[in-house]
Each structure stands twice: as C-alpha cells, then as structure tokens.
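1. Fold the following for me, if possible:
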Amino acid sequence: MTTSFLFDGPEDARFTLLLAHGAGAPMDSASMNAATKALADQGIRVARFEFGYMAARRTGDGRKPPPKAEKVMPEYVAGVDDLGPTNGPLFIGGKSMGGRVASMIADQMFEAGRIAGLICLGYPFHPPAKPEQLRTAHLEELKTPALICQGTRDEFGTREEVPGYTLSPGIELLWLEDGDHDLKPRKSVSGFSAADHLRTLAEATRRWMEKVS
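-> All right, here's what the predicted structure looks like:
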C-alpha cells in the first residue's frame, strides 16, 4: 500500500521533514496541525503520514490499539521510500511514538545517506508514572544528529529526569518551559502561550537543520 501524505510549507523548501503522529491521535490532530504550521511558517516543507492502524480508524475498520513501536518500523521506512527525492536534505521525526519509531530507523537511514537528521516532538522516554521503563537504549549510541523538543513537565520525561539518562552526544535537547507532552505550557504559570513555544520550536528547528546539514 502506498503511503498517503499531507504536505505543508513551500514545495521548493531547502529542508523537508517527514513527520509521524503519536500513538493515540492522527496526523491531523490539533497538536500536529499547530506544530506543522509553525514549521511551515519557517520555510520547512513538512510531510505527514499515518501508520496503518491509525489510517484504518478512518475507514470504519474499528479502533485498533497502537502496536508496539517495533512493529511499525517497516511502515516508516516505506514512508521514506514513498516520499521519494526531496529538494534538499530530508529529516525524519514525529510526535511522541512517531518520533520514537523514527529514532529506531534513523541510523540505518543516516548511514545510507538518505536523511540528514532526526527531530522528535515530545520523546516518550518512559510511560507515564513508570520511570523505570526507559526507552533510551538505542539512543545511547545514536549516530544520527538529533533534536528532541521536550516540555519541562512532560510526564514521559521531565527536565529533572532526562539529564540523568545516557544519551548520545549527537542528541540536542530543546526544553520548553512548563510544556506538557503536547509542548503546551500553562500561561498563568510560565508566561508563555502554546503559540510562543511552537514559534520557538520552529525557529530552533530551522537553525539546527542549517547547522547539521
């Protein structure tokens, strides 16, 4: 089955970012739409796609639960294949589970010269309330340049927790003050709005892409 994409941003953009969704929400969820718009406003071409279990929810085949991340790795590889040649460097990534899956195929893609880097929006370092169940083993030796954008109060990995993990020196972290797993802050607490954080994320992503490619 050929991958279906949603495209945003200029067709002749220097950088293209392939994004997958999180475990529970589709590629056109409010949070994915908002992040995509911010990135496109920075001149980045964004291509979104869905894993098969999520796409099936649109066709009346029932609400299938998310499979294990390992099970959908081939679907992400197929997404890169189906996207085809891009105008300039290609980056892969995603929201939560989508970013995790991208991180699990990143090195094979990077070493083959097919991608320039990895971008994760809210990486699920561990399940909520289960900090002992780390999902970081493959990140310790990651060769691919990576940018992880994380809210400081993300229940999948907070600013207090993450510095204690062993991560590849090629991974950079962008911390968004008081952001939750969708990177949304409480304005009354932090003084920042969700739009503020997404603008910061998009500007930082653009600068990082220019640096590593």
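2. alpha carbons only for contacts and neighbour counts from here, please
-> OK.
3. and the residue sitting nearest the centre point of the chain, what does it touch?
-> Centroid-nearest residue in the chain, with Cα atoms, centre = their mean: residue 94, separated by 2.2 Å. By Cα atoms under 8 Å, 6 or more residues apart in numbering, residue 94 lies in contact with 18-22, 100, 102, 119-121.
4. What segments of this structure are strands?
-> Under the criterion DSSP state E, strands of the chain are mapped to 6-8, 16-20, 45-49, 90-95, 117-121, 146-151, 171-176.
5. possible to save those strands as a markdown table with distance to residue 70?
-> Shown next, in a markdown table, are the strands of the chain (distance: least, Cα to Cα, whole Å):
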| stretch | distance to residue 70 |
| --- | --- |
| strand 6-8 | 24 |
| strand 16-20 | 14 |
| strand 45-49 | 17 |
| strand 90-95 | 15 |
| strand 117-121 | 17 |
| strand 146-151 | 20 |
| strand 171-176 | 21 |
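6. Just tell me which of those ends up closest to residue 199.
-> Closest of the strands of the chain to residue 199 is strand 171-176, at 10.9 Å (criterion: Cα to Cα).
7. How far does the closest one sit from its chain's centre?
-> 12 Å (Cα atoms, centre = their mean, to the nearest Å).
8. Sequence B follows; please return its structure for comparison with A:
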Amino acid sequence: MDVDVPTSLGPSRLVVDAADHPRAVLWLGHGAGGGIGAVDLAALARVLPQRGITVARYEQPWRVAGRRVAARPPSLDVAWRETAPVVAELAGGLPIVVGGRSAGARVACRTAGDVGAAGVVCLAFPLHPPGSPEKSRLEELLTPEIPVLVLQGERDTFGKAATLIAEVGARSNIRIVPVPGADHGMKVAAAAPLNARGVADLVTTSVADFVDGIV
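-> I've put the predicted structure just below:
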C-alpha cells in the first residue's frame, strides 16, 4: 500500500507492508545515495510483517521528485517530522520504532524524541565520511535515550563495526551488531563469512528480535 504524504517540502510517500495482526510499526527512511529498494530495507519489508510488524518505508520529497542529490539534513528532518502524524494514524496506538539506513538512520536518531518513538534501528550508521574520521557524527547516534539497535558492516568505510563499538563505549541503551564481511551497502565479498542471504537473515532476525523486546 502506498500512502502519499504532503509536506512543506513537497510530496513524500510511505510504502507500507502491513502485518495481518500487527504488534508494532517499523518506520524506515532510505539513504542519501539510494531509495527504499535497498537490500536491507527490502528484506525487512518482506520478512517482518510475517512476525507481526508492519513496515512503512518512507520516500523523502527529494526522492519522490526524482532528484538524484539528497536534500540537506535539516530538510530531511522537516519532512520526517511532518510525516509523523500520518505514521501515528497508521499505527493506531501501536508502538512505533523508527529507523533507516545511512542518512535515514541519522534522521531517525535526531528526531526520535520528537516523534514519540519506542526505539531506533540504524542500518549502516554513517559515523563519518569515508576517509574523514575526524568529522564524527557520534553525537547523533548518542542522542536517543530509548533503545537503539545498530547493524554495522565490518568493512563499512563510513565507520567499521569495531570502530563504532569502541566509540559508543558503555552506553547501555545502544546495541551494535557487527555484520561479518559487509560494506556500507551490506554487500559482501565471495569469501566473506556470510553470503547475501546470510546477511539478510542476520538483519531481519536482529531487527525483529529488537522490536519484540520493546513491545
């Protein structure tokens, strides 16, 4: 089901994969370099409704308009916040877990407190631009005070899983799950410990268990 959502920045869209008997809604944003068809977002939309979790993937206005360059972070936050009432209506009082991949994860972290989220799911959190570890975005990841799950590739050039674990330290509300052999797009080489299906299984199982733990 597609739901068109008007915002002050132009039309946006929710693509909803509904559970028959939902217990929660997972609201996911896409990255700056791709859309809601990303392998991890698509896997969650395909699998989680079978576990009672409705998945709503959100297309930002810049993406709906067909532009190739993402809007600036403040604009992403504006459209996301303006869409929150529509997601709340969709949830009908059920818990809402927010999240996304890469830039979408940053939006979810920055706005979690504003939209009444019960938890945050980060897929490939971009800790820093490739080759620029001094430009850290750690503060954004540490912003939510609610439970946070991060799935991070061991080969992610935006911040490897091991680096993220060291940076986060002892924050008890943040759980980081390394994805063996995966890069920023959750892709793995032929010799990696997990193949593409194994990565998808790890992502979907980890997120489903995380949501189960909240609801």
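9. Helices along the second structure, start to end?
-> 39-47, 61-64, 73-91, 103-111, 138-142, 161-168, 196-214 (DSSP state H).
10. And the fifth one, what's buried?
-> To tie it back to what came earlier, the one meant is helix 138-142 of the second structure. 138, 140-142 (16 or more other Cα atoms under 10 Å).
11. The residue located most distally from the centre of the second structure and residue 41 of the second structure, how far apart?
-> For the second structure, the C-alpha farthest from the mean C-alpha position belongs to residue 191; by Cα atoms, centre = their mean, that distance is 26.9 Å. Separation of residue 191 of the second structure from residue 41 of the second structure (Cα to Cα, to the nearest Å): 24 Å.
12. Trace residue 175 of the second structure over to the first structure, please.
-> Using TM-score structural alignment to pair residues, one finds that residue 175 of the second structure aligns to residue 172 in the first structure.
13. Tell me how many other residues crowd the nearest residue to its match once chain neighbours are set aside.
-> Using Cα to Cα, 6 or more residues apart in numbering and skipping the chain neighbours, the partner closest in space to residue 172 of the first structure is residue 147 (4.9 Å). Burial of residue 147 of the first structure is recorded as 21 neighbouring residues (other Cα atoms under 10 Å).
14. thought residue 147 of the first structure was touching residue 119?
-> Yes - counting by Cα atoms under 8 Å, residue 119 is a contact partner of residue 147 of the first structure at 4.9 Å.
15. Spatially, and excluding backbone neighbours, which residue is closest to the aligned partner of residue 153 of the second structure in the first structure.
-> Correspondence of residue 153 of the second structure to the first structure, assessed by TM-score structural alignment: residue 151. With Cα to Cα, 6+ apart as the criterion, residue 151 of the first structure has its nearest non-adjacent residue at 3.7 Å, and that residue is residue 179.
16. which ones are touching the one you found?
-> Contacts of residue 179 of the first structure (Cα under 8 Å, 6+ apart): 150-154, 185-186.
17. of the residues you listed, closest to residue 49 of the first structure?
-> residue 150 (21.6 Å).
18. The closest one contacts residue 184, doesn't it?
-> No - under the criterion of Cα under 8 Å, residue 150 of the first structure is not in contact with residue 184, lying 10.1 Å apart.
19. Residue 212 of the first structure matches what in the second structure?
-> Looks like residue 212 of the first structure aligns to residue 214 there (TM-score structural alignment).
20. neighbours of its match, just the number please.
-> 14.
21. thought it was touching residue 119?
-> Yes - contact criterion Cα under 8 Å: residue 214 of the second structure and residue 119 qualify, at 7.3 Å.
22. Check the contact lists of these two and give me the overlap.
-> In contact with both residue 214 of the second structure and residue 119: no residue, using Cα under 8 Å, 6+ apart.
23. picking up where we left off before, which of the contacts of residue 179 of the first structure are buried?
-> 150-154, 185.
24. tally of neighbours for residue 111 of the first structure?
-> 12.
25. now swap in residue 89 of the second structure and tell me
-> 10.
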